[in-house]
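> A structural model of the following input is requested.
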Amino acid sequence: MRKRVIFFIIISLIILHATAMGEAIRYDPGLNWQVLESPHFSIYFSMTQNNEQLAQQIADIAEKTYHQVDAQLGSPNKKNHHFQKIAIIMEDFSDYALGFASSFPHRVIRLSLTTPTAKSFDMKFKSWLKMVITHEYTHIEHFDMTAGTVTTALRALFGQILTPNALQPIWSIEGLAVYNETKYTAGGRGIDTRYDMYLRMAALEDRFNTLDQISGYYLTSWPDGTVPYIYGQSLIHFIAQKYGEDKVVAISNIFCEYPYLGFNYAVKRATGLNLDALYQTWKDNLKEKYQLQAQKILSQKKLTISQQLTKYNYWVDFPCWLSTPASEGDKIAVRVSTPHSYPFIQIVDPLSPSLPLTVRSAKNLSQPLVKRVYGSGSFFNISADGSKIIYAKLDDYEQFYKFYDLYFFDLKTEKEIRLSEGLRARDPSWSPDPKNPQIVAVINQSGTNNLALINLHSSNLSINENQRTYKPITKEDMVYLTDFQDGTQLYQPSWSPDGKMIALSAWRQGYQDIYILNLHPDDNLSSNNPNSNNIGNSPLQPIFQDKSIDLSPCWSSDGKYLFFSSDRTGIYNIFAYSLLDKKLYQITNVLGGAFQPAISPDGTQLAFIEYHATGYELHLMEMSPNQWAEVEIEDARCIEPPIMTVAEQQFNTDPKNLNTPSNSDSNSNSKNSYPIHPYHPLTSFWPPTYWIPAAQLTENGLGMGFSTELKDVLGFYSLPLSITYGIINNSLSYNFDYYNYSRLPILNLYLSGNAVLSSPTPWWEEGKSGVNIYFPFKGYTASTTNSRPYSQIFSLGYQYEKFSTTTDTPSSLNTDPQKTTSLKLGYSYSDAEKYGFSISPEQGYSFSLTYEHADKALGGDYTFNKLIFDGRKFIPLPPLHQVLALRLVAGTSSSNISESDLNGEKFKLGGSYSADNLSNTEVNTFSLRGYKPATLEGNNLILTSLEYRFPLANIEHSLKLGPLSIFLERLSGTFFIDIGNAWESYSNSSSININTANKENEINSIWHDFKYSIGAELKADFNSKYDSPFTLRLGAAKALTDPKGYDIYITLGSSF
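Okay, here's the model as predicted:
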């Protein structure tokens, strides 16, 4: 038992500390940050964005949630002392919805004000803020739990890094949080029709994911990283229903008391079943439930017959008809998201003999129309004359923001032109009048959407073959058609054929319905809502207002019908509403789900997206109005699913209950007025909230100590530090690495060293200190057809280093430490691109160029120069994910390095090392596979590598190693050639007369001394449940210039 406890302590600290070492979230330092203080929370918000009133509302929601969840998960054993309140950071810096919770170094909830789109999950919640705070605060409470002597004592000893329940499988962690979404908000994903659809099709097609696949965020194949949410919420609901809600909490209580006995122990002790048996019972239960549901559907109506046009096994959406010459027939444009490539817009020909399109056929037979359409939450639209496509991309904006902006793609010139910067516009839709090029688009701000009319003429936009510049859309080009300020969400506006009306899907206070905006108010327009008054000051009028989720409105070509997708039968299907006789018809009848209808220009065909167990695919069916099933309007407004989900049986989700006091937490004004003060980083920077044991092995022996990190809540200041003490020789090792992100450029100060404390001057026996200044920048490559994101960093630095000489030269008899003082310059750039199933970057390039100048005039003992270049180029090959990778490293330094004691500054070539990061002047050791380490040394270096990389298998399963398991994502192979040399050059200051012949001999010698090797590697890509990937390589290399030069090696990381 003692061994298990010790093993648990070591492994949990390593895993949790590694999880915390990801890249810091950096906020705009120019914002005026304020802090609102409620009894249990500190709400961080930007006064620059005028979010004070919203911060008060969030504090009210958070305080109520605190008492709800604390009553559920809290216990006397769990109460741990904290120096600070729970932080909630209000983020309106991205148009991508996000909720995130972290328990260390601070207890923080990152709260996105942007609401997720309806394609992420159903909008069955009264308030997005209430739902996401409930979800994330459940994580905080869950991770804060300890029980019994061991974990409670360890928490008191190590601080907030000791979070036993964070070691649970991710399906359990996320499942509990989603369970509470529904329990405390009468909404959430526990009653989500879309999540229910995912499980139904997995059951009916017998394609359940395995337990190891749902235990982390690491799954790449469908349904990707959402799988622990989908499966977890259902498993937790199943446990609560079958064994009682107290067993859900009991599992966490048992696990956090005995984490070293494993999660299976906790599940079995709480439910009487081991984990595998529980999972199988749950699957059997779902199969029975969904088979009964399928039988009921089939008994009522035949399934819709349609042609499947794609088989990407991921996500195809937003079908849009493209009119072409009559001889070619109409085609369908769709957006394709797949882990095999960047997201793109693809043209699908319904008459093509190569249907359905797959990843391989799309790559080999037809190129994407528009490449890199980043951001999955916005659709695209085609102009009335069929010459242009307009769409939105989720782009980096001013370094700290990620907003949707509008783009044109001209089908004649095949050029892409950007229309806006920082507009936060998505879902653009063309006016049907080709002579009046206007669009409507949804504008996002502070979590509320509004509809804007944009006149493209006023932006003086024109597209020609040579165009590279544009005039961005400005406020003068826009007219707002709505003025919501209450969290309303708008989706997919669609113009009527006559241009007089716009239909859209809107979410308001728990209801997702179809609305119509009449651009000509004098025209009479009525709806089936008995209270069809305008909404506030908005001219939007609802067609229905019920608990059904109604999405993606689309007009018939004659404007008489409005098609849309709805879950009003318990399964998403396509419906049509007649505006003339106010009748509702069901068009499709599917087992999965039917979404996003698109009517062909001649009105004879319906394109739509159908869900299968492997993802969303494009389908096509004939329009047969005589087969439409009329649905009674009154029934449609109150219809129940054929078989209620577990969550709906457990929780009362009738819409009328959404208006009760317990669920009215959305956008009403706060009744409290909590105090506000400016943000002071020091209050959260000190004291540290955790520490972990640290060990360091040096030439002075083994040192033991601690490691921690000081960091403020907003991440403007960071100081990782470690200190170890060597007992045998009374030595001390230390490392401090301070970063200041509070303004640009980024400032870095560092100090590290080793010292024998008995020395007269202990603190600078050996070590280095310095300062770096970084100028980061992100942008997009200048291409009108294939623009890629890139990042670049320019850096300036100063370094002072003290070291002991180790050579046998006479100068080494001086035992005094030597020192170098140098200035450094650096530049790095990368636009390399890789995808979910990539085994390597697949295209683009990256490089770094760094220079170091050491000078006695700066206070050092040496003067020298050092320059190094490291470049990588990745070329995609026609077979999927096969890559030709090239690397060139060239370095040179002053020849006096070789004549001094600066052995550590020489380039060393040989061995098998990893080079995941670009090299700089601090890196002196380079791989030359097949040769022993440091086979070649010198002040000059040339190294080139050519690799052919190819995939072998996508595994996506865990390997069990005793009590541990690691997730093996994929296997790949590599054939490589390495060529390199490191050599000494003659000193220009030498008294030897170097004539031309000697120089020629030197050059000949350099070329003659180049070493060559060939070999092969097997690469395994692993991942942890918190998505912390790592690579293991097994290689064999042959040194071609050495008959005995063979090497077999295993190493972590990529070759480059």
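> CA only for contacts and neighbour counts going forward, please
OK.
> Could you pull out the helices in the stretch 51-200 of the chain for me?
52-73, 128-144, 148-158, 170-185, 193-204 (DSSP state H, counting those that start in this stretch).
> and if you look at the stretch 251-400 of the chain?
Under DSSP H, counting those that start in this stretch, the stretch 251-400 of the chain gives helices at 263-271, 275-300, 359-365.
> sorry, back to before: now tabulate the helices of the stretch 51-200 of the chain in CSV and tack on distance to Leu606.
What follows is these, written out as CSV (distance: least, C-alpha to C-alpha, whole Å):
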stretch, distance to Leu606
helix 52-73, 43
helix 128-144, 33
helix 148-158, 60
helix 170-185, 36
helix 193-204, 22
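> Just say helix, strand or coil for the nearest residue to Pro693 once chain neighbours are set aside.
Leaving aside its chain neighbours, Pro693 sits nearest to Phe706 (4.4 Å; criterion: C-alpha to C-alpha, 6 or more residues apart in numbering). The three-state label given to Phe706 by DSSP: H, G, I helix; E, B strand; the rest coil is strand.
> Am I right that Phe706 is in contact with Ile692?
Yes: taking C-alpha atoms under 8 Å as the definition, Phe706 is a contact partner of Ile692 at 5.5 Å.
> For the residue nearest to Pro693, list the residues it contacts.
By C-alpha atoms under 8 Å, 6 or more residues apart in numbering, the contact set of Phe706 is 691-695, 722-724.
> buried subset of those?
Buried members of these, counted by 16 or more other C-alpha atoms under 10 Å: 691-693, 695, 722-724.
> Mind checking which of those residues land in strands?
Among these, the subset assigned to strands under DSSP state E consists of 692-693, 695, 722-724.
> which of the residues you listed lies closest to Tyr27?
Proximity of these to Tyr27 (C-alpha to C-alpha) peaks at Ser722, which lies at 26.4 Å.
> What separation do you get for that closest one and Leu732?
Computed with C-alpha to C-alpha, to the nearest Å, the distance linking Ser722 and Leu732 is 11 Å.
> next up, for comparison:
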Amino acid sequence: MKPICLSVLFFWLLLSLHAQTFSILEQNPSSIRWNQLQTPHFRIIYPRGLDSIAQYTANLLQTNYVSVSHTLGKQPRKLSVVLQNQTTISNGFVTMFPRHSEFFTTPPQDPTLAGTNNWLGLLSVHEFRHVVQYDKMLTGFTKGAYWIFGNNALGVISLTVPNWFWEGDAVSTETALTSGGRGRIPRFDLEFRTRLLTGSEFSYSKATCRSYKDYIPNHYVSGYFLSSYLRRHHEGDAWGKILTRHYKFPLEPFSFSGAIRKETGMKVEQLYHEAAKELAGLWRNQLNQLNETQATLLPTARNKVMTNYEFPQYLDNTTIICRKSGIGDIETYVSLKKSENGKAVEEKLFTPGIVEFTSHASNPSNGMLSVADNKIVWTEHGFDPRWNMRDYAVIKLYDLSSQKIRRITRRTKLFAPSLSPDGKTILAVEYTAQNQSSLQLLDTQTGQIVQTDLSQWLNEGFNASGHPLFQLPRFSSDGNYITSVILQGNGKNIVLFDLKDKTKQSFPFGDENVSHPVKHGEYIYYNSPFTGIDNIYALHAPTGKKYQVTSRKFGAYNATISPDGKEIAFNDFTPDGFRIATMPNDPSSWKPLEELPNRTVSFYRPLLLQEGEKNLLKMTSHDSYTIKPYSKLANLINPYSWGPVVNSTGSDFFVGISSQDILSTTAIQTGIGYDANQQTASYIGNISYQGLYPVLDLNVSSGSRSGTGYIDNQTKGTDVWRETSVSGGVRLPFTLTHSRFRESLILSAYSDYTQVNDYDLRRGPDEQGNGTLYDMRYGLQYSRLHKQALRDVFPKWGQTLTSQYRHTLPGSDFVGDQYTIQGGLFFPGFAKHHGFLLRGNFKYENVNNKPQNYWFASPTLYVRGQDYYYYSTYYAGVYADYRFPIFYPDWAVGRWLYIQRIKGNLFADYGRLSTGDTSLDLTSIGIDISANFNFMRLLPQLELGFRTVYRPNSGDVIVQPLVIDIGF
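Got it, this is the predicted structure:
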């Protein structure tokens, strides 16, 4: 492909950013009032009551501004940062639509995400690095494109840089400029490291584009090692130079790889293989002279792909409860029971709801569960029915005796629940909107927080130490103690609470990323990367002496002790995923900590030297910034994109402005549209206000239209007329998810007005030409879809329903009404990952053969491969699909295509149209063949294919192209 071809692709991609109907935006409750403060480089917008957190964030960002920008050679423009405290998700992001960043203030329980860093401190480095990356685009060709198209141009051009760079460079930066970035955490690279150590290096295409055949570590991991490897062997500003080269003309095919080659002498494929080679050597040296402790892996059901069994908990001495998940399985809780012949019998117990609380696919701690008294408790994601930015962490309980699930709490923010041995009390971490972390005790029957002297005592003495974060608390096996990790300014501590004597004992670990402490007897078992490989350790509480319990070569996690105290079960990582392993609980076999060698691979070490060995989170200033109210009304208009946009067929051209305010209450698009087919222009304006419980929409267009037809059905003529349309209405979106089904409902009502003038192409003298159309339309959209594994082509179970009623109003010069309804049912197929979809629809159109009759466009399905007849009173259709994966080739066609999956879909359709005594039956059967692939190894996955249809009505076969997913 020549550069000019990719330039055409660039302009074509811009069409995706030309919105017709605004989607439901991520919204906070309308009752929240907002403040703001300004620094030289940032504006912090935050909910009232969060002043101290906003001041702290402002100082973090202001302190980090120069250092985080340094190696890319770009100091960004002033940025708005929104603090989101209504959500339980631990995340942050930077977007250009409109340009701003958002920090979700709830910190993760997951120790592999933030490590020993303060959560907001990590976000201030990682997310601001993204800001620097995006502003770096304002050079060369890209800068010119920005002035013409606005942020839409930057969004499209960002696709020419692989995702692994965006996230990998940010992880490298957080690792180099803090003491606890993800590059220092062995769990972060566990899957990648294991793959290289077992001789299973994937190709660059597969490692960066992902796969349905094999589990691929995400682009954060591969990106960290690629970006860090380049900096290890070149100057610290090498990536800045590469980006400068690339953005001079980024639409040249493989410009990014070419820029790497010009700067380093290596193509990107060579960069990947050299990095993998160096890492494999370092990690093999890490395992030299490693004495691996022996453990027994429990047998499981046969799994063809990588599958994880995690978070073991003993139900009794022979039965272990754990979570099962993988690329072929959604999260389920299973029991592994040892039989008399020593083998384990796997039994599925139940499927939980949504259990993840970060935006990352791998989030180990959120699946944590607790088992006691024949009960299982865990935390699930709870949804607000209207406001997407307000959600909850609710505790659920599964009773093994009754085999029923019960929701223990509602509208709470409670994490990492632990059952007391008698099953009567639940211990959990509560995190409030004011960023206060505390331990809470709940009654298992009522779900109510127990306000006692004990619960108050648990939290005494910690809140004064600067917003401590409690992580992963546990009752001891005898119920007399509680253990918890506490992350504070001085790093991590494991705290032991003696519930009988009311004493607390704190064991400091500093920057050692310890997690999952559990007490049995005199020992506290915990996870630690002390030697450079995650393993299980034990702390002797009376003396403070520490020991290594396991020495597994990839990683061991999450110890649990059998009720008789004789056995330890834990997560052991293997090339096939996490397995449950067991070994004797024998303190005499443990190694004292002081005898252990340091096997840490500090791949990031050269980056520290390039950055001057700074820990930015220890250098934060303490300035006080003026706080002012933030007015949503005054900031309603916020243009972020402008200029021309072309649609996918090239027939429509739009010049205008797109606006969306920072808090996502109002989306606006206005401009002039030109239809190349009709050679006419019109004004277009769309606005959606979403700051209230109902979403308010208004769409306006006014301009010329043209057409050619037969006047009075005899004389061919061409006419130009004027048409003005106004549409306004409300939508009520509801999120109803509360189980393993994702459930939503949207109700809508719109009023439409269309005025036609100067129309002279009437087919007959009595046909209505000029005039006014007034109509109303009412809609309902409902879906309830089962969670899907990566390999699933359909939800295993699901139901959908869409209905619309539309009719003209009194005073309209045109008359008509239409009712449509369509439903769908999903069922499992004959093999795993296969699926059935059965759909049916019905349309009624009130036809009275009057000249002023108006035919509304039908929103429902139609028989595939057949011509569309819209002049009918009734239409009823039935459609059957059977979709299935054919195979997972993972084929790379040079550097241009990477094909991940080939899918098939068998279908059969039947429809009947009828008007009066006349009817027409339409049928078709056929097959769709499509491929999921990546173009030019860019991460957005595309799906194209072809459809072969046999039409019994005419006896012919037609072949049609299919565009199923173009990545946006």
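> Please state their TM-score.
Scored against TM-score structural alignment, normalised by the length of structure 2, the superposed chains reach a TM-score of 0.88; 928 aligned residues with a C-alpha RMSD of 3.5 Å.
> Figure out which of the helices of the stretch 51-200 of structure 1 is closest to Glu476 of structure 1.
Checking those against Glu476 of structure 1 by C-alpha to C-alpha gives helix 52-73 as the closest, at 28.1 Å.
> nearest to Pro745 of structure 1, of the buried ones among the contacts of Phe706 of structure 1?
Looking across these and measuring by C-alpha to C-alpha, the closest to Pro745 of structure 1 is Ser722, at 25.7 Å.
> burial measure for the nearest residue in space to the closest one that is not next to it in sequence, as a count.
Once flanking residues are discounted, Ser722 of structure 1 sits nearest to Ser707: 4.1 Å by C-alpha to C-alpha, 6+ apart. Using other C-alpha atoms under 10 Å, Ser707 of structure 1 has 18 other residues around it.
> wait, what's in contact with Ser707 of structure 1?
691-694, 720-723.
> Next up, the contacts around Ile899 of structure 2.
Ile899 of structure 2 is in contact with 889-893, 931-934, counting by C-alpha under 8 Å, 6+ apart.
> and with 6 Å instead?
890-891, 933 (C-alpha atoms under 6 Å, 6 or more residues apart in numbering).
> which residues of the stretch 401-550 of structure 2 fall in helices?
Here the stretch 401-550 of structure 2 has its helices, by DSSP H, counting those that start in this stretch, at 453-459.
> for structure 1, longest strand please?
Assignment by DSSP E; longest strand in structure 1 turns out to be strand 940-961.
> That one: what's the following helix or strand?
Proceeding N to C from strand 940-961 of structure 1, the next assigned helix or strand is strand 964-983, under DSSP states H and E.
> Pull out the buried residues from the next helix-or-strand element following that next one.
Toward the C-terminal end, the helix or strand that comes next after strand 964-983 of structure 1 (DSSP H and E) is helix 996-1008. For helix 996-1008 of structure 1, burial by neighbour count (16+ other C-alpha under 10 Å) applies to Glu1002.
> Taking strand 964-983 as reference, get the angle to helix 996-1008 of structure 1.
Here helix 996-1008 of structure 1 points in a direction 160 degrees away from that of strand 964-983 (axes from the mean of the first three to the mean of the last three C-alpha atoms, to 10 degrees).
> immediately after helix 996-1008 of structure 1, which helix or strand?
Once the chain leaves helix 996-1008 of structure 1, the following helix or strand, as judged by DSSP H and E, is strand 1011-1023.
> Now do that next one: everything it contacts.
Contacts for strand 1011-1023 of structure 1 (C-alpha under 6 Å, 6+ apart): 967-980, 1029-1040.
> Return the members of these classed as buried.
Using 16+ other C-alpha under 10 Å, the buried ones in the contacts of strand 1011-1023 of structure 1 are 967-980, 1031-1033, 1035-1039.
> related to what we said a few turns ago, tell me which of the helices of the stretch 251-400 of structure 1 sits nearest to Thr114 of structure 1.
Across the helices of the stretch 251-400 of structure 1 (criterion: C-alpha to C-alpha), the nearest stretch is helix 359-365, sitting at 32.0 Å.
> can you list the contacts of Ile899 of structure 2 in CSV and add neighbour count?
Shown next, in CSV, are those (neighbours: other C-alpha atoms under 10 Å):
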residue, neighbour count
Asp890, 21
Trp891, 14
Phe933, 25
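> circling back to that earlier point, and of the ones in strands among the buried ones among the contacts of Phe706 of structure 1, the nearest to Tyr179 of structure 1?
Tyr179 of structure 1 has its nearest neighbour among those in Ile692, at 33.0 Å by C-alpha to C-alpha.
> So the closest one versus Gly703 of structure 1, what's the distance?
Taking C-alpha to C-alpha, one finds Ile692 of structure 1 at 14 Å from Gly703 of structure 1.
> next one: Ala1036 of structure 1
The gap separating Ala1036 of structure 1 from Gly703 of structure 1 is 36 Å, by C-alpha to C-alpha.
> again, but for Phe1030 of structure 1
Distance from Phe1030 of structure 1 to Gly703 of structure 1, by C-alpha to C-alpha: 27 Å.
> How about Lys3 of structure 1?
Lys3 of structure 1 sits 23 Å away from Gly703 of structure 1, going by C-alpha to C-alpha.
> out of the two, which sits in the more crowded spot?
Gly703 (21 against 9).
> Would you confirm that that one contacts Gln696?
Yes: the criterion here is C-alpha atoms under 6 Å, and Gly703 of structure 1 meets it with Gln696 at 5.1 Å.
> Quick one: neighbours of the closest residue to Gly423 of structure 2 other than its chain neighbours, just the number.
Take Gly423 of structure 2 and drop its neighbours on the chain: the residue closest to it by C-alpha to C-alpha, 6+ apart is Asp373, 5.1 Å away. Asp373 of structure 2 has 15 neighbours, counted by other C-alpha under 10 Å.
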